[in-house]
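> What follows is a predicted structure for the sequence shown.
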Amino acid sequence: MGSKAEWWKGAVVYQIYPRSFRDTNGDGIGDLKGIEEKLDYVAGLGADAIWLSPFYPSPNKDFGYDVSDYCGIAPEMGTMADFDRLVAETHKRGLKLIVDQVLAHTSEQHQWFQESQLSADNPKSDWYVWADAKEDGTVPNNWLSAFGGPAWSWNPIRRQYYHHKFLKSQPKLNFHNEEVVAACMDVLRFWLDRGVDGFRLDVANAYLHDATLTDNPPLPMDKRTFMDWAHAPRLQQHIHDANTPENEWAMKRVRAVMEEYDERLAFGEFSERQEMLGLYAGGLERLHTGYTFHFLEDWSFEPPVFRAYYEELLAPLADLFPCVTFSNHDIVRPVTRWGGGQGDDALAKLALTILVALKGTVLMYQGEELGLPETDLDRQYIKDPVGDLYFPWVKGRDGCRTPMPWEAKAEGAGFTSGTPWLPIPDYHKARAADAQAGDANSVLAHAKKIVALRKVHPALRLGDIRFLDTESKMLAFTREGEGETLLCVFNLGTEAASYALPEGAGEAVFDLGEAKRAGATLSLGARAGAILKA
């Protein structure tokens, strides 16, 4: 098991949200042919792999994360022939292809649930999490849905409640049933047999639940942040509906399937109890790796945030090579989280540089390489169920899912010849790929340079990381391994600052912004940085 090539370690994985990447038939929804059309663009970034968010048949209550057929292609996305061609064309360019798998739950329209709901004694009656009502008709326990309200919905046919960690249209699969596990493992094999190189596992911390349906305890008052108070489900500790120690067993089952094939990758999304990462990923039996929401939920952009991730969460996990990510399809874009407004190219460049300089497999989300900020949408355009629930105080996830701007002057920004499913703002069109392509000072050009730097310097890909003491807004760490040591220093602030270089610091291999050295003093302007030989 340990002898297989670990191509994914230190790789740059480019996440594509298919619905918003490129539409080739004018219906306003991105498709597989559109992804194929833009493969040269992705390869040109220097990415090693692409990760596709769901493209399976779905009623789109949660835009693909409510799967109604695990082994099909959504009509609006194309055909299986389109997918097979995409696999071949991806591989032809030397890229790996990773696809999302949503095995914790299905759509209510999935044939498994359609059968399960019919009775308490049919062949699939136990494929989902069913429970009787309390004597007064109320829900079985206090579990709360991540999308608001109780995590239980009544089914009048079975006269029971079914559990859903998200929307009521996303019933939870019962991983305590071996038939369910076997069926899900066959889903993985179906796509592996078609040539995919691996999977990103959605809510991988929630495959198994406490079969006794024990209430979740409250989150202690001293642990509650502004993020928790914004959303009632976060006010309880999700230790019984998810994040259970036995979930490790499910991760091992996935890894065993991956080991049936050569050089495949399975990495998981681990939210909520981030300390469970080491139980679910790392080593030769669990998932290869995974990511948490440590950076994704950070709004401070303070140096201690970066240090804490490695020294507090990852340091005890000797057999885990981590993922590092600042952005995805669920999270307010980093330029907005860390800077606000309608864009900040200096901040975008700095964030990309830090992302690539940190230890881990990089997960970069479409548009991050363009410095796209969050789109501020009016109520009439909100489609995400989270935005629908909390608008206008929280606008949901639509703002990071608006279509890619390919052409600055095209009506549909080069994304579509029709009406895009979500609007594309002018401040995104100004940062379109074609507008940046010929500009050596653009965020896009910078993204290519910094990804190329990682390929040239193996210490950035695979080396160890050690953080150095700093003051104010300065972030400093070394990357050491593969025969070289690099010193990375970044000014996260909006005021110029200086850093006393350690003895032996060598020449810079990369400068960002205003970076000047006078002897042992490195002066950095706002949002500037330098990577030096050490």
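Perfect, I can see it now. Numbers count the residues shown, from 1 in each chain.
> make it CA atoms for all contacts and neighbour counts henceforth
Noted.
> spatially speaking, which residue is in the middle of the chain?
Residue closest to the mean C-alpha point of the chain, counted by C-alpha atoms, centre = their mean, is N328 at 4.5 Å.
> That residue touches Y365, doesn't it?
Yes - with contact defined as C-alpha atoms under 8 Å, N328 counts as touching Y365 (5.3 Å).
> Give me the common contacts of these two.
Common contact partners of N328 and Y365 (C-alpha atoms under 8 Å, 6 or more residues apart in numbering): Q15.
> The residue nearest to the centre of the chain - that's part of a strand, no?
No - applying DSSP: H, G, I helix; E, B strand; the rest coil, one finds N328 to be coil, outside a strand.
> one more structure, for comparison:
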Amino acid sequence: MSGIHKDKSNGEWWRNGVIYQIYPRSFCDANGDGIGDLPGIVEKLDYVKSLGVDAIWISPFFKSPMADFGYDVSDYRDVDPIFGNLADFDRVIDKAHSLGLKVIIDQILSHTSDQHAWFEESRASRDNAKADWYVWADAKEDGSAPNNWMSNFGGSAWRWCTRRRQYYLTNFLKEQPDLNLHNPEVQEQLLADLRFWLDRGVDGFRLDAINHAFHNQSLQDNPGRPVKLDENGLPPVNSYEYQWHIHDKSQPENLVFLQRVRALLEEYPGAMTVGEVGDDNTHKIMAEYTTENRLNMAYSFDLLSEDCSAQFLRDTLEKNRQVIEEGWPCWSISNHDVPRSFTRWNKGFDSETAMARAPMFLLMQLMLRGSVCLYQGEELGLPEADVAFEDLQDPYGINLWPEFKGRDGCRTPMPWFNGGEINAGFSKVKPWLPVAEEHYHLAASVQEDEQHAMLNRFRALLKWHAELPSALATASQNILETGDDLLVFERADEGDAERYFVALNLGQEAAEIDLPEAFAGSEDITPEGFAGALNGGKIELPAAAARIFLKK
């Protein structure tokens, strides 16, 4: 094999690339206050580069009262002091670029903090200059909320303001009022804030909850949704799941705004956007948002689910293929909002098989049509941490405890060392969340020199992926319906000059499948470390095994 799969000639470095998400609070604490920071990121960028990724995505580091740990922004153009300052961010950019890494940062365009100067002015009266910068509505005659919309975190999406005697919309926490992007002035301001960071050298944006940017101005009620009962016959914990979210997000006006965002980024060669979209009809939204000069790519919550069965993956990937067409997905199986994939996707599997499944799922992501986003600690095989209630920080979990424990279990600090260093080398003082005891033996230093450790398996897989023929980047994808525990698909470049056959065993038991006649005499290019064999035209696959064949 030869050639590099990233096509940078037209600036599309992101296509089929690999992005590494850094959650700064939990990555590396350089100043010894128990919270990760930008200097800590600079300190660990050589490690990130060694993984073989193309870019880093840094979760919010902007000035914020931290009600939702940075996703409640009070100043879009400044760094919160707990993370450092603008000069520290410039050093992140300089160091990353010197290593050949692109830098993507979060942008939260649908809402701000209630402590943002814009909201302070907006809620002061009904006739000030920013009175219409947020979504305000009168109460019903009985004083209740304007409609039945629910917050993502449970309960009504409306909060009462005594000064304006009106409700304001908040799709998340009450401290996160929704911006009114129907107001052209708000759009202009947000575009100017994007330009501020582009001028500073960022290579792109991850747009948080971007399909929440617009609401239906009619304020119609959302229709009810049939709820699924759990094993105890009880309805969902979160009231958000009781509705079809027709009017509170994914509005058509957003498509026009995203074209404006794309036009801005095209002034900066190579700059890109990846949008987070969660919707009742995710694939349709992904398709709409990544075509007609809108987002470059989008990712959904489909592969962040509890279900990782072969049938679920077949159905999800095939539906995505049918709907997204020329659009572009970004596949992620872990992030800062869901339990870690190592735990979530290995329920019922013994520890040895679980350790083999983690690189198998990375291989799956690398071979799918689309780009890949990894979350810090995936490369170490970190399981979900069990955080005691008294240590919880996430308001989402505190509000819904104990039925839902929140997101702290996937946000605990990165374990860097295990040789007597306190807090596994993350910080010299008590960190904002405790380092999980079960993470110490998985520390980066422990795995560094072990050839078959998870860390080095991930490095080897990313190196293997980077050396695949370049045509894979845009090759078509065909999911095969096998009806069992195998995930099998083909990739083919334009003209069928290069064709790939990929088979992965997601089940508990060994399985086999016929190698199609079209692949007779093809080359077995399966990366090292995966069990399985081709025997008389049949591919034999133990649990967690994979085989990949290339036909030229």
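Great, that's in hand. None of these values were measured; they are calculated from a predicted model.
> Give me the TM-score for these two chains.
Once superposed, the chains reach a TM-score of 0.96 (TM-score structural alignment, normalised by the length of the first structure), with 532 aligned residues with a C-alpha RMSD of 2.1 Å.
> quick one on the thing from earlier: show me what the residue nearest to the centre of the first structure aligns to in the second structure.
Here N328 of the first structure is matched to N335 in the second structure, going by TM-score structural alignment.
> Apart from its neighbours in sequence, what residue is nearest its match?
Y375 (5.3 Å; C-alpha to C-alpha, 6 or more residues apart in numbering).
> wait, what's in contact with the one you found?
Contacts of Y375 of the second structure were listed using C-alpha under 8 Å, 6+ apart, and they are Y20, Q21, I22, S334, N335, H336.
> Show me what it aligns to in the first structure.
Match for Y375 of the second structure (TM-score structural alignment): Y365.
> And that match, how far from E259 of the first structure?
Using C-alpha to C-alpha, to the nearest Å, one obtains 28 Å as the distance from Y365 of the first structure to E259 of the first structure.
> Nearest residue to M272 of the second structure in space, please, no chain neighbours.
Using C-alpha to C-alpha, 6+ apart, the nearest residue to M272 of the second structure is G204, at 4.5 Å.
> Which position in the first structure pairs with the one you found?
So G204 of the second structure corresponds to G198, using TM-score structural alignment.
> My guess is that match contacts L97. True?
Yes - contact criterion C-alpha under 8 Å: G198 of the first structure and L97 qualify, at 6.9 Å.
> which of the contacts of Y375 of the second structure map to contacts in the first structure?
Retained in the first structure by both residues aligned by TM-score structural alignment, their matches' C-alpha atoms under 8 Å are the following of the contacts of Y375 of the second structure: Y20, Q21, I22, S334, N335, H336.
> Compile those residues into CSV and extend it with columns for distance to A471 of the second structure.
As requested, these are arranged in CSV below (distance: C-alpha to C-alpha, whole Å):
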residue, distance to A471 of the second structure
Y20, 23
Q21, 26
I22, 29
S334, 27
N335, 29
H336, 32
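> between the residues you listed, which is nearest C161 of the second structure?
The closest of these to C161 of the second structure turns out to be H336 (C-alpha to C-alpha; 31.2 Å).
> my guess is that closest one contacts P413, does it?
No - taking contacts as C-alpha under 8 Å, H336 of the second structure lies outside contact range of P413: 11.7 Å.
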